[in-house]
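Student: what's the 3D shape of this:
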Amino acid sequence: MGHAIRGSIQGTGLLVLVLATSCSSTTAVKNDDAGAVPQHAGAAVAVAPLDKARDVPTDTTVLVAAEGGTLKDVVVRAVKGAQGSLKGVLSGDGTQWRSRGTAAPGASYEVTVTAVNPAGAVTKKTTSFSTVKGSETFAIESLMPSKDTTGTTVGVGMPVMITFDKDVTDRVSIERNLLINASKPVLGAWHWFDDKTVHFRPKHFWPAHTKVRVEARLAGVRGGKGLYGKQNQSIEFKVGRSQITRGSTNSHQLTVKRNGKAIRRIPMSAGQGGVWKYHTTSGVHLAMSREPVTIMTSPGIGPGSAGYYQMTVYNTVRISNSGEYIHSAPWSVGSQGYSNVSHGCVNVSPSNAKWFIDNTLIGDPIIITGSPRELEPTNGWGHWQENWKEWLKWSSVKHFTTEKA
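Tutor: Alright, predicted model coming up:
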């Protein structure tokens, strides 16, 4: 799934089995008896990690192979320090098996293998290994779209946003275990904003009506020295129709297009600029919230000071973290469509504001042009302000095509 590293399992031979881990270490497993396997003997079995191996990295793949026969059963079971077993996949010819997912830190595992040769002779082998100990764990603090709204419908610009409760430094291990499945596969990438924050977006907007599943398979994944993931988490969401709104601070108009067709033109009034620099930012905004009532207060200006205001505003759609909304402004209807008089928000009439909030999805792109102030990529969900090359600079695994759900 997603950008998980999948290796096709081919017949590489049992006598020398090489397993490359994500830490670029290599473990070689050799038969006790080199040379050809006698026809009357049972199938020979090799297992990596080696028997009684200690301090094995949690993301090491368990690899089992049979020569002179096929594998009938492989069980990798936690016997101390954890519960459950590691699942795996068998090659098409039945000669090799490899685990999927990660082991728990500070745990002991038992590998039980059953193989059979063409004559029906059964070979059984049991080995064990223990994983490196972890001193602390990390967890996902927030995952957007919210798990509480799993199954929700979002706009075509919606990013996937993850915040961890601790700083994580092994970004490659984290990214390799963040999987995106989409009913309409897209090219996309994760982007680190800091050691606690990683977001995903496609190269281009999501195709309309795409179903997406996000899996954070982080249980046991290394996040840094002595730091390991506490649990797995997943969400599902749907991308709705394609609705993109474009507005100009010069023409004073918003045009809403749904699936490429203009469905509404709305007169607007943007930021007036001036001494207070009340500019509406230019750039690709996303609808961040829909609020029936919002209390707006002048930023950085207290009561009694020139320029101070506090007002109750209705039917607001938030488009940045710097206090920008598209909202009902009955006091500026006469200027809407003609001039910019707002404190930085996009003013529209009460009826247009009601229509807009009712017809907007979280994640819908709202593109404003004409302002001297550019939207910063970190101002709200300004992710689309970075071109693809810039976005990839902060990705550890670069890019991948999501798998079909």
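Student: drop to CA atoms for contacts and neighbour counts, all remaining ones
Tutor: Noted.
Student: go through the longest helix anywhere in the chain and flag the buried ones.
Tutor: For the chain, the longest helix by residue count, based on DSSP state H, is helix 350-358. Going by neighbour count (16 or more other CA atoms under 10 Å), the buried part of helix 350-358 is P350, N352, A353, K354, F356, I357.
Student: and what of stretch 180-191?
Tutor: Going through stretch 180-191 with 16+ other CA under 10 Å, the ones that come out buried are I180, N181, A182, S183, K184, P185, V186, G188, A189, W190, H191.
Student: roughly how far does the first one sit from P207?
Tutor: This points to I180. Plainly put, I180 is 15 Å away from P207 if you go by CA to CA, to the nearest Å.
Student: likewise for T102?
Tutor: According to CA to CA, T102 stands 32 Å off from P207.
Student: same question, F400
Tutor: Using CA to CA, we find F400 at a distance of 16 Å from P207.
Student: one more sequence to fold, the one below, so I can look at both together:
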Amino acid sequence: MLLRRRTSRIGRRNTRLGLIAGTVVALTVLLMGCSSNAAPRPPQVIADKGDPYSELLVPTLQSSVADGAVGVAVDSPVTVTAGDGVLGPVTMVNADGIPVDGQLSPDGVTWATTEPLGYNKQYTLHAEALGLGGITRNSMTFQTQSPKNLTMPYVMPNNGEVVGVGQPIAVRFDEDIPNRLAAQNAISVVTTPPVDGAFYWLSSREVRWRPAEYWKPGTTVEVSVKTYGVDLGNGLFGQDDLSTRFTIGDQIIATADDSTKTLSVRRNGELIKTMPMSMGKDSTPTDNGAYIIGDRYPNLIMDSSTYGVPVNSPDGYRLDVDWATQMS
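Tutor: This is a model prediction of the structure:
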């Protein structure tokens, strides 16, 4: 019986080995069958598309004008700005090839014209931007605005004058101004110390600025009339810019008293002179109120015919007057 048990164990062991061997053979056959039926796997190839960030590093150019633009304003500078880099050479020329002055910003990113452009002119702009991704170049040609008509401003008081405390600022144009607000917005008045004031129009061609109160002696006044490039209405543009700087002198006030026929003159509140005056005819009285002294002449012919009264009529006259002054 012991012999039978051993035989039985050996038989089971051989059976297990046979199963394992059969399994290995079957697995080998299966693997070989798969290998023989599959095509060779192609090698993996990675295409070289370059640096994926290179396009992001290419510099860009942006300009305030577009190629082929017409009617470009002349009162604003033309600018060119580099993105993702700095500017290289920038040139701008007119139709005759004459360069236009311009200036590069300290960081090298923006270029802007520093001189006014002309009306109805053609300009060509060339610019380069330099960056890590290379160089970008751009060229454009454009034309400025073409006004239907131009008007020239004239400003008073003149530059460097010393004027009285009642002196208004006058800006006169040689054309009627359709858009008065546009004209006013083009005029700046800067005073030291600051003074409040307002505009008012005497006619369609003359605007004035007067302080709310009399000027203080010693006040400095700077007036800038920047109408060049400004549309003043109906295709009328400013022909040029003007400026003036003047100073307010002593307070000199002359008071005319019709009851005593006397003119009293005070400087800074102190009476310095009195003189007799006729005050004219009773039929043409002078209205009460405050007047300012305008134009002054060492000698002037006063002729009644200049306002429609013949010299040889009863109310006519023609007089040679010294130290004539205009009051208004």
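Student: follow-up on the earlier one: so the helix or strand just after the longest helix of structure 1 matches what in structure 2?
Tutor: Taking DSSP states H and E as the definition, the helix or strand that follows helix 350-358 of structure 1 towards the C-terminus is strand 365-369. On the basis of TM-score structural alignment, strand 365-369 of structure 1 is assigned to no residues in structure 2.
Student: hmm, back to that, quick check: the two most widely separated of the buried residues of stretch 180-191 of structure 1?
Tutor: Every pair in the buried residues of stretch 180-191 of structure 1 was compared (CA to CA); the two farthest apart turn out to be S183 and H191, at 22.1 Å.
Student: ok, now which ones touch the aligned residue in structure 1 for D176 of structure 2?
Tutor: Under the alignment by TM-score structural alignment, D176 of structure 2 pairs with D167 in structure 1. Contacts were defined as CA atoms under 8 Å, 6 or more residues apart in numbering; by that measure D167 of structure 1 touches D195, K196.
Student: now the residue nearest to the spatial centre of structure 2. Nearest residue, chain neighbours left out?
Tutor: By CA atoms, centre = their mean, structure 2 has its centre lying nearest to S76, at 4.9 Å. Spatially, and ignoring its direct neighbours in sequence, S76 of structure 2 is nearest to P116 (7.9 Å; CA to CA, 6 or more residues apart in numbering).
Student: after the strand or helix carrying G18 of structure 2 comes which helix or strand?
Tutor: Element membership of G18 of structure 2, judged by DSSP H and E, is helix 2-37. In the C-terminal direction, the helix or strand that comes right after helix 2-37 of structure 2 (DSSP H and E) is helix 54-57.
Student: quick one: contacts of that next one?
Tutor: With contact meaning CA under 8 Å, 6+ apart, helix 54-57 of structure 2 is reached by D84, G131, L132, G133, G134.
Student: superposed on structure 1, where does that helix end up, distance-wise?
Tutor: Averaged over the aligned pairs, helix 54-57 of structure 2 sits 6.0 Å from structure 1 after superposition, using mean CA distance after the TM-score superposition for structure 1.
Student: and T144 of structure 2, what pairs with it in structure 1?
Tutor: Taking TM-score structural alignment as the criterion, the aligned counterpart of T144 of structure 2 in structure 1 is T131.
Student: can you pull the contacts of that match?
Tutor: With contacts defined as CA under 8 Å, 6+ apart, T131 of structure 1 is in contact with R54, D55, V56, P57, T58, A103, A104, P105, G106, A107, S108.
Student: among those residues, name the buried ones.
Tutor: R54, V56, P57, T58, A103, A104, P105, G106, A107, S108.
Student: if we can go back for a sec, could you check how far the residue nearest to S76 of structure 2 is from P77 of structure 2?
Tutor: P116 of structure 2 is 7 Å from P77 of structure 2, by CA to CA.
Student: could you do V195 of structure 2 as well?
Tutor: Spatial separation of V195 of structure 2 from P77 of structure 2 under the definition CA to CA is 31 Å.
Student: contacts for stretch 102-119 of structure 2, please.
Tutor: Outside stretch 102-119 of structure 2, the residues within contact range by CA under 8 Å, 6+ apart are 74-83, 85-87, 90, 100-101, 144-147.
Student: end to end on it, go ahead and measure it.
Tutor: Counting by CA to CA: the opening and closing residues of stretch 102-119 of structure 2 are 18 Å apart.
Student: just the buried residues of that stretch, please?
Tutor: When neighbours are counted by 16+ other CA under 10 Å, the buried residues of stretch 102-119 of structure 2 are found to be G102, L104, V109, T110, W111, A112, T113, L117, G118, Y119.
Student: closest one of those to L31 of structure 2?
Tutor: Set against L31 of structure 2, the nearest of the buried residues of stretch 102-119 of structure 2 by CA to CA is V109 (68.0 Å).
Student: what about G316 of structure 2, neighbour count?
Tutor: Per other CA atoms under 10 Å, the neighbour tally for G316 of structure 2 reads 13.
Student: that one is in what secondary structure piece?
Tutor: With DSSP H and E as criterion, G316 of structure 2 is part of no helix or strand.
Student: wait, it sits on G308?
Tutor: No. Taking CA atoms under 8 Å as the definition, G316 of structure 2 is not a contact partner of G308, at 9.3 Å.
Student: and the helices in the stretch 251-400 of structure 1?
Tutor: With DSSP state H, counting those that start in this stretch applied, the stretch 251-400 of structure 1 shows helices at 350-358, 388-392, listed in chain order.
Student: switch the ones you listed over to JSON lines; also include distance to S298 of structure 1.
Tutor: Output for those, formatted as JSON lines (distance: least, CA to CA, whole Å):
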{"stretch": "helix 350-358", "distance to S298 of structure 1": "21"}
{"stretch": "helix 388-392", "distance to S298 of structure 1": "33"}
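Student: of all those helices, which one is nearest T126 of structure 1?
Tutor: Where those are weighed against each other on CA to CA, the nearest is helix 388-392, at 44.5 Å.
Student: give the helix, strand or coil label for T245 of structure 1.
Tutor: With DSSP: H, G, I helix; E, B strand; the rest coil as the basis, the three-state label of T245 of structure 1 is strand.
Student: residue in structure 2 matching it?
Tutor: In structure 2, the residue paired with T245 of structure 1 according to TM-score structural alignment is A254.
Student: grab the nearest non-local neighbour of its match.
Tutor: Of all residues beyond its chain neighbours, the one nearest A254 of structure 2 is V265 (4.3 Å), with distances taken as CA to CA, 6+ apart.
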